[in-house]
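Undergrad: Below: sequence and its predicted model.
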Amino acid sequence: MDIVKQAAMYFLGFKPYVMLPVIIFILALIFRIKLRTAITSAFTIGIGFIGIFIVFDYFVAIINPVIQNLIKRTGLNLNVLDAGWPPLAAITWSFAFAPVFIILVMAVNIILLITKLTKTINIDIWNYWHFIFTGALVYNVTQNIFLSSLATVIICVITLKIADWSAPLVNKFSGMEGISIPTLSAATYFPFGILGNKLIDKMPFVNKIDANPEKMKEKIGLAGEPMIIGFVIGILLGIGGGYDTRKIAELAFGIAAVIYILPKMANIVGSSLIPISEGMKGFIKKRFPGIGGTYIALDVAVLVGIPSVVVTAILLMPVALILSFTLPGVKFIPLGDLVNIMGSVALVCAATRGNVIRSFLIGIPIVVIHLYTASNMAHVYTKLAGSVNYKLENYSGTFTSFLDGGNVIRVWVVKLFVGNTYALLLIPVFILIFYLTRKIAKRG
């Protein structure tokens, strides 16, 4: 077990932009794609992801000081730390059964593919931690490996199904054919996007607003350019953060650059996947005709560069801060995880076809749910960290994670397995949500 765990941890220690090209190259060889094309595609997808991460890291670097200033100006000091998602991932890989659960998740995916219950080939191994973390939480409370395994399987199946249902809209939204997004932190909120979009269809006036940055550019010219929208948002954030004129200008141009460059990096990833996707479809059609059409799973990072995702996330960031200051019972300021809100709204934006106003409105209740759920689960995450001897550097108090810690589907599944009455009562509600999501998404 120790050898298997060490090997798994070594492989998972590589950055996604190293791990993914290796996986893509191996798949290309399996699918009998020409060696030159396989090598080019593998290198290109790695380079595309490096570009995405470089630009995103730059965005974090310029937006975090603004957030810090906004927090200081409120004078609030809540007693739980938002440590972001990294501690949760680190805790997951410290879980004794993590290597076994990696194999379990792979086996579930293969079984679902063979039985035609999913179309997603989940090669996004790094993000398996989202599923395994669910099992780790259940095991920490129950000490029952069977219940822990079952919880991991259930969250994996739910996520793969949502990835399938969302894939057609994701393909149209991103311009990348043959992909799906089984990242739990993003897939969770596709049902919110689909059902929320349907509800907005019935709202007078609001249902007439077509606030897609690309379409706005066509209708109102320069003022509708995504980079100009980002520039204006940067000015407003700079003023709110108490910046001087020079810093406001730097922030505004920085956000404009992020909104302009990120889609180009995503396009590099998309173009590199075309030969792999076509090769995979041809191979499966020839060797396994019963399976039908399939999708290659990718990290939600390939969507965060789309202008409507960036604009929606930037609009929601100050809203999340304001709500954390004003809502009773919220125990933390969403600092560590705030910029990653792009991932949580990515599939919401796909569901609304890039409509920023609709995505923003749907995003507000999502933020509220995250704030309360992450607050409620803080003591659980802190206790789990102690059980695997994980410690945050320079901090010994209670911590949580705004986005991954507040993931409503994961927390619901965990509460089910620990016998929470409210979670049991919500079973028909979630079944109805999943049924309506599938039904509405199928219509396109």
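TA: Perfect, I can see it now. Numbers count the residues shown, from 1 in each chain.
Undergrad: going forward, measure contacts and count neighbours with C-alpha atoms only.
TA: Will do.
Undergrad: And for the residue nearest to Leu392 when sequence neighbours are not counted, the neighbour number?
TA: When the adjacent residues along the chain are set aside, Leu392 lies closest to Pro87, with 7.5 Å between them (Cα to Cα, 6 or more residues apart in numbering). Each residue near Pro87 was counted by other Cα atoms under 10 Å, and the total is 19.
Undergrad: tell me which element Pro87 falls in.
TA: Element membership for Pro87 (DSSP states H and E) is helix 86-94.
Undergrad: now do Phe133
TA: helix 129-142.
Undergrad: Which other helices and strands does that helix contact?
TA: Packing contacts for helix 129-142, counted by 3 or more Cα pairs under 8 Å, 6 or more residues apart in numbering; DSSP states H and E, involve helix 86-94, helix 98-114, helix 145-174, helix 184-187, helix 356-387, helix 408-417.
Undergrad: mind running it again at 7 Å?
TA: Using 3 or more Cα pairs under 7 Å, 6 or more residues apart in numbering; DSSP states H and E as the contact test, the elements touching helix 129-142 are helix 86-94, helix 145-174, helix 408-417.
Undergrad: Could you check the angle the shortest one makes with helix 98-114?
TA: Meaning helix 86-94. In terms of direction (axes from the mean of the first three to the mean of the last three Cα atoms, to 10 degrees), helix 86-94 departs from helix 98-114 by 90 degrees.
Undergrad: which residues sit against helix 86-94?
TA: Contacts of helix 86-94 from elsewhere in the structure, counted by Cα atoms under 7 Å, 6 or more residues apart in numbering, are 98, 129, 132-133, 136, 385, 388, 390.
Undergrad: closest to Leu222 among those residues?
TA: Nearest to Leu222 among those: Trp129, at 42.6 Å, using Cα to Cα.
Undergrad: For the closest one, which residues are in contact?
TA: 89, 92.
Undergrad: measure it to Gln68 for me?
TA: 29 Å (Cα to Cα, to the nearest Å).
Undergrad: same thing with Val429?
TA: With the distance defined as Cα to Cα, Val429 ends up 38 Å from Gln68.
Undergrad: Pull the number of nearby residues for Pro327.
TA: Quick fix: residue 327 reads Leu, not Pro. Count around Leu327 with other Cα under 10 Å applied: 12.
Undergrad: how near is it to Gly240?
TA: Distance, Leu327 to Gly240, by Cα to Cα: 20 Å.
Undergrad: Kindly report the same for Ser387.
TA: 41 Å.
Undergrad: of these two, who's got more company?
TA: Set side by side, Ser387 and Gly240 show more neighbours around Gly240, with 16 against 13, by other Cα under 10 Å.
Undergrad: Presented hereafter is structure B, for comparison with structure A:
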Amino acid sequence: MSHITQFITSLGPSVVLPVLIFVFALILGQRPGRAFRSGLLIGIGFVGIGLVINLLTSQIGPAAKGMAKNFNVGLNTIDVGWPATSAIAFGSQVGALVIPLGLAVNILLLTVGLTRTLDIDLWNYWHIAFTGALVAILSGSILWGFAAAAIHMVILLALADWSAPWIQKYYNYPNISLPHGTSAPYILLAIPLNYVFDRIPKVRDLKADPETIQRRFGVFGESIILGLVLGLLLGILGGLSFIKTVQLGINLAAVMLLLPRMVSILMEGLIPISEAAREFVQRRFPGRNLYIGLDSAVAVGAPAVIATAVLMVPITLLLAVILPGNHVLPFGDLATMPFIVVMMVPILGGNILRSVIAGTIAIAGGLYIATWISPTFTQAAENVNFKAPGGATHLSSLVDGANPLTAVFYALGHVPTVGLPLLAVVALLFAWWVSRRSQQEPSPASGAPEEPVELERTGEPDITTEA
């Protein structure tokens, strides 16, 4: 099983996902030719998304390094980034079996009606492997590590179901949910924050979404211009040369334009599968609707997401400097800020100001979480013979190392015999609550008649009820 898992993860999502989609489409009754084309388009879309995200990473990296130097940051715990974190997770004993474990949990919950999401994003099962590896170290038991990974899967599926109406409406993705280990937990911050924002005079009426900005500023409010300006700002703050600064501005403008185009290619292949899945499930389970669980990379191209993420780079570095007790030097994951804010943005109505405030709160708390778990994170890296960059002896990350769910599992991992069974009960009750709630809320993209109920202003989708 370890070799199978390593083989699947080595192929990457651009290969694994098209194969899974092809098989899935055949099961749904699609013709082989159409199923093959859909799978291939989805693979091409992921390749394109990966290329643009790599462009974003390579461009922001030097600016972030320059800002860290300019801020005279003297922090001793290195943010090694998500590639290293995922390698550590999959290299652990829990990671060896996490894909069959995650699939088994997902299928079981689908069978008993505790989730609508079929999470086919196997590569990102590393998120649950990561928490499982930490708990296994803390408890000294691989079985508790597997239990933690399974509970984590239940929570992510419930969060994906709960957030699906916002995701589908804002991004216009029919029957899609995002059970992503980095992105999904932050909806637990965005929902109450949006409630608070809607009750603050003047703040609740302040429009700062890309569409409003473009209406007010014309061509200068377009997403590509916004990307250019933010790139120039990052270059100046990072002390880059004039040429490097201009190149950064142009490249961020390109990211703003190209990411949505790449996502549209992926969606061209995915929408027929999504529709076939909905029809398949409704024929066999009247009243139920299936969501296809994908990587949140499919949504990071939205202008509000990129704008928020780029603004969060200098804010994150500033927080690292001024927060007392923080030991983490943000670096490896600075370019992955879009994944931290991508599921908060729809709940906050695409409002960039609200999203930046929410992101600032998330990172402020996350730096303390990343500092707290650093000793066990470093131990997990040593267990798989991970070679730290520059010979660093204290490791952590901003992606899952600073994640609120990581903090929950890390705390309960110290007392697994009490904490994990209690968390399992809470997770199942949460999944039951979400499933009961979603039975009365068909997907906004499902074609069911919509009846708006009383919801608060921006950010919250119209919740609908069955006729």
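TA: Thanks, I have the structure now. Please read all numbers here as calculations on a predicted model, not as lab measurements.
Undergrad: So after superposing, what's the score?
TA: TM-score of the superposed chains, computed with TM-score structural alignment, normalised by the length of the first structure, equals 0.92; 435 aligned residues with a Cα RMSD of 2.5 Å.
Undergrad: Any quick PyMOL command for the buried ones out of the contacts of helix 86-94 of the first structure?
TA: Command for PyMOL, covering only those of the contacts of helix 86-94 of the first structure found buried under the criterion 16 or more other Cα atoms under 10 Å:
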select buried, resi 98+129+132+133+136+385+388+390
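Undergrad: Nearest to Phe49 of the first structure, out of the contacts of helix 86-94 of the first structure: which one, please.
TA: Nearest to Phe49 of the first structure out of those is Trp129 (Cα to Cα; 19.3 Å).
Undergrad: Matching the closest one against the second structure, which residue comes up?
TA: Taking TM-score structural alignment as the alignment basis, one finds that Trp129 of the first structure is matched in the second structure by Trp126.
Undergrad: Which secondary structure element is home to Ile322 of the first structure?
TA: Counting by DSSP H and E, the element that carries Ile322 of the first structure is helix 307-326.
Undergrad: Pull up the aligned stretch in the second structure for that helix.
TA: With TM-score structural alignment applied, helix 307-326 of the first structure matches the range 303-322 in the second structure.
Undergrad: tally of neighbours for Phe399 of the first structure?
TA: For Phe399 of the first structure, the count of nearby residues is 28 (other Cα under 10 Å).
Undergrad: An error on my part: the question was meant for Asn122 of the first structure.
TA: For Asn122 of the first structure, the count of nearby residues is 23 (other Cα under 10 Å).
Undergrad: Contacts only, for it.
TA: Residues counted as contacts of Asn122 of the first structure (Cα under 7 Å, 6+ apart) are 109, 296-297.
Undergrad: and if we set it to 6 Å?
TA: Each residue near Asn122 of the first structure by Cα atoms under 6 Å, 6 or more residues apart in numbering is listed here: Ala297.
Undergrad: The residue nearest to Leu392 of the first structure maps to what in the second structure?
TA: When the two structures are superposed using TM-score structural alignment, Pro87 of the first structure falls opposite Ala84 in the second structure.
Undergrad: what's the answer for Pro168 of the first structure, then?
TA: In the second structure, the residue equivalent to Pro168 of the first structure is Pro165, according to TM-score structural alignment.
Undergrad: just Tyr58 of the first structure next, same as before
TA: Aligned against the second structure by TM-score structural alignment, Tyr58 of the first structure finds its counterpart in Leu55.
Undergrad: hmm, back to that, which one, of the helices and strands packed on helix 129-142 of the first structure, ends up nearest to Ala211 of the first structure?
TA: Going by Cα to Cα, the one of these nearest Ala211 of the first structure is helix 145-174, 14.3 Å.
Undergrad: That closest one vs the second structure - mean distance after superposition?
TA: In this overlay with the second structure, the average offset of helix 145-174 of the first structure from its partner residues is 1.2 Å by mean Cα distance after the TM-score superposition for the first structure.
Undergrad: residues in the first structure aligned with the host helix or strand of Val229 of the second structure?
TA: Using DSSP H and E, Val229 of the second structure falls within helix 223-237. The counterpart of helix 223-237 of the second structure in the first structure, using TM-score structural alignment, spans residues 226-240.
Undergrad: got the contact list for that stretch?
TA: 213, 248, 251-253, 255-256, 259-260.
Undergrad: tell me which residues in that stretch are buried?
TA: Buried residues in stretch 226-240 of the first structure, counted by 16+ other Cα under 10 Å: 226-235, 237-240.
Undergrad: Redo these as JSON lines? Include distance to Asn407 of the first structure.
TA: Supplementary listing: these in JSON lines, determined by distance: Cα to Cα, whole Å:
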{"residue": "Pro226", "distance to Asn407 of the first structure": "29"}
{"residue": "Met227", "distance to Asn407 of the first structure": "31"}
{"residue": "Ile228", "distance to Asn407 of the first structure": "32"}
{"residue": "Ile229", "distance to Asn407 of the first structure": "29"}
{"residue": "Gly230", "distance to Asn407 of the first structure": "28"}
{"residue": "Phe231", "distance to Asn407 of the first structure": "31"}
{"residue": "Val232", "distance to Asn407 of the first structure": "31"}
{"residue": "Ile233", "distance to Asn407 of the first structure": "27"}
{"residue": "Gly234", "distance to Asn407 of the first structure": "28"}
{"residue": "Ile235", "distance to Asn407 of the first structure": "31"}
{"residue": "Leu237", "distance to Asn407 of the first structure": "27"}
{"residue": "Gly238", "distance to Asn407 of the first structure": "30"}
{"residue": "Ile239", "distance to Asn407 of the first structure": "32"}
{"residue": "Gly240", "distance to Asn407 of the first structure": "29"}
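Undergrad: picking that back up, name the nearest of the contacts of helix 86-94 of the first structure relative to Ile341 of the first structure.
TA: Out of those, the one with the shortest distance to Ile341 of the first structure is Trp129. That distance is 18.5 Å, counting by Cα to Cα.
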